[in-house]
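In: Based on what follows, work out the 3D shape:
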Amino acid sequence: MSIEAELKARVGDPQTVRAGLASRADVTQAVYHDTYYDRAGDGFMSGGRELRLRTIETQDSVRHLLTFKAPAVDEASGSKPEFETEVADPEAVAAILEGLGYRPALTFSKRCENFEFEHDGHPMLATLVTVPEIEGTFLEVETVVEQEDGLSAALDAVRGVLHELGINDDDLTTELYTDAVKRSRGA
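Out: Predicted coordinates:
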């Protein structure tokens, strides 16, 4: 089981953070188009689970991913077990999900600047994120661990990256983009 060890923060000075990340790695610009699926009446999403079909567009490629996230194993960070696979035919996957009783619950896009590097022996993905419906810029820093007993050390490494970029613990947030987008749309 893979666990996404991730922390997310609101960024007050995106230019400084961007420069700090650019000193570590080249940037890949991407637009993520996400559709989250839910089942009516059974509390699937409200139970902390996520089922998402994502299209990632970069200058060089278009990829599709199906992701399932189980409820958080660490409430302070919101880190969740994650299962993800690349999808060749997103329309077929959408039809399969709907045939199984899932319905699109929320669709939105986000603009991402991705930076991949290593820190304290962990491969890191740092992403500056803007979502049109949400005010501000966010920074997500994540790595993946295979066992829950490695989560604490991985989160310490993630926190180290954030601190080096001038992000402190007061800037951290566990609010989900899905919740913020729903609130902005009045849903």
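In: C-alpha from now on. contacts and neighbour counts both.
Out: Will do.
In: Spatially central residue in this protein, please.
Out: The structure's the chain has its C-alpha centroid closest to residue 140; by C-alpha atoms, centre = their mean the separation is 7.0 Å.
In: That one touches residue 9, doesn't it?
Out: Yes: Residue 140 is within contact range of residue 9, at 6.6 Å (criterion: C-alpha atoms under 8 Å).
In: what packs against the longest strand belonging to the chain?
Out: The longest strand of the chain (DSSP state E) is strand 103-119. Helices and strands touching strand 103-119, by 3 or more C-alpha pairs under 8 Å, 6 or more residues apart in numbering; DSSP states H and E, are strand 27-38, strand 122-130, helix 177-184.
In: Give me the contact list for stretch 127-145.
Out: The contact list for stretch 127-145 (C-alpha atoms under 8 Å, 6 or more residues apart in numbering) reads 2-12, 14, 18, 109-115, 122-126, 151, 154, 158, 161-162, 180-181, 184-185.
In: starting at the chain centroid, how far to the helix ranked longest in the chain?
Out: Determined from DSSP state H, the single longest helix within the chain is helix 151-164. Relative to the mean C-alpha coordinate of its chain, helix 151-164 is positioned 16 Å out (C-alpha atoms, centre = their mean, to the nearest Å).
In: Can you give me the neighbour number for residue 78?
Out: Residue 78 has 19 neighbours, counted by other C-alpha atoms under 10 Å.
In: Leaving out the residues flanking it, which one is nearest to it?
Out: Distance criterion C-alpha to C-alpha, 6 or more residues apart in numbering; nearest residue to residue 78, sequence neighbours excluded, is residue 72 at 5.3 Å.
In: Let's compare: structure for the following, please.
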Amino acid sequence: MIEAELKARVRTPEGVLRRLDERAPGRAEVYRDTYYDTPDRALDARDQELRVRTVHGTDETRAVLTYKGARVDEESGSKPEHETRVEDAEAVHALLRGLGYVPLIAFEKRCRNYAFEARGRRMLATLVRVPEIDGTFLELETLAPESELSGALDDVRAVLTELGIAADDLTGELYTDAVRARRAD
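Out: Just a heads-up that it's a prediction; the model follows:
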């Protein structure tokens, strides 16, 4: 499956938050993401990602191991995604390091997630603040087979418009790149 996702800078967070609250209950979570690569950055060179995410919510803490393949849509950055919940994040970190992977970058995302149905698709909207980056972001995604990617992205764009996001608010900027740039300053 392809994660058909678009990300936007949010100009009016209060308005978007209100519109999301009208659609579904939100849940506050803090993500702690660590991205891994080989010492020669072979994954990055192939536009692939390997991530361990620990999610701290109000009721539970869970961990997820994610592999993302190379982009299948340059404009949106949509990628095939495979992920699985893991029992012990520290064991997965140790396993990856033992296999020769090195942490490339780690950072925190403060999120408010909304799961809802729109245009016949399950969607996940996430309002994001990364403490090291200025601004608020909105990620909106749905999973789709590659053959349906174009239609799924059209549906995501339509829902973003309903949420008050304009086409010129969309961004392809990666959090990893923005955090790296901020730390280099």
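In: would you list the helices and strands packed on strand 103-119 of structure 1 in a markdown table and tack on distance to residue 46 of structure 1?
Out: Formatted as a markdown table, those follow (distance: least, C-alpha to C-alpha, whole Å):
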| stretch | distance to residue 46 of structure 1 |
| --- | --- |
| strand 27-38 | 9 |
| strand 122-130 | 24 |
| helix 177-184 | 11 |
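In: Go through the ones you listed and pick out the most buried.
Out: Most buried of these, by mean neighbour count (mean count of other C-alpha atoms under 10 Å): strand 122-130, with a mean of 21.
In: relative to strand 103-119, how tilted is that one?
Out: Orientation of strand 122-130 of structure 1 against strand 103-119 (axes from the mean of the first three to the mean of the last three C-alpha atoms, to 10 degrees) gives an angle of 130 degrees.
In: so how far is strand 122-130 of structure 1 off the chain centroid?
Out: With C-alpha atoms, centre = their mean as the basis, strand 122-130 of structure 1 stands 9 Å off its chain's centre.
In: for the following helix or strand past it, the distance to its chain's centre please.
Out: Using DSSP states H and E, the helix or strand that follows strand 122-130 of structure 1 in sequence is strand 137-145. Centre-to-centre, strand 137-145 of structure 1 and its host chain are 7 Å apart (C-alpha atoms, centre = their mean).
In: what range in structure 2 matches the following helix or strand past the longest helix of structure 1?
Out: Where DSSP H and E defines the elements, the next helix or strand beyond helix 151-164 of structure 1 is strand 172-173. Under TM-score structural alignment, strand 172-173 of structure 1 corresponds to residues 170-171 of structure 2.
In: picking that back up, who's in contact with the longest helix of structure 1?
Out: 3, 5-7, 119-120, 122, 124, 141-145, 168.
In: cutoff 6 Å now
Out: Here helix 151-164 of structure 1 makes contact (C-alpha atoms under 6 Å, 6 or more residues apart in numbering) with residue 5.
In: buried set for it?
Out: Residues of helix 151-164 of structure 1 classed as buried by neighbour count (16 or more other C-alpha atoms under 10 Å): 151, 154-155, 157-162.
In: Name the residue most distant from the centre of structure 1?
Out: Distance-from-mean max, structure 1, by C-alpha atoms, centre = their mean: residue 99 at 26.3 Å.
In: where does it sit relative to residue 70 of structure 1, distance-wise?
Out: Separation of residue 99 of structure 1 from residue 70 of structure 1 (C-alpha to C-alpha, to the nearest Å): 21 Å.
In: before we move on, back to that, just confirm the residue nearest to residue 78 of structure 1 contacts residue 81, I think it does.
Out: No: here residue 72 of structure 1 lies out of contact with residue 81, judged by C-alpha atoms under 6 Å, at a distance of 7.1 Å.
In: The two: which has the busier surroundings?
Out: Counted by other C-alpha under 10 Å, residue 72 of structure 1 and residue 81 do not tie: residue 81 has more neighbours, with 21 against 18.
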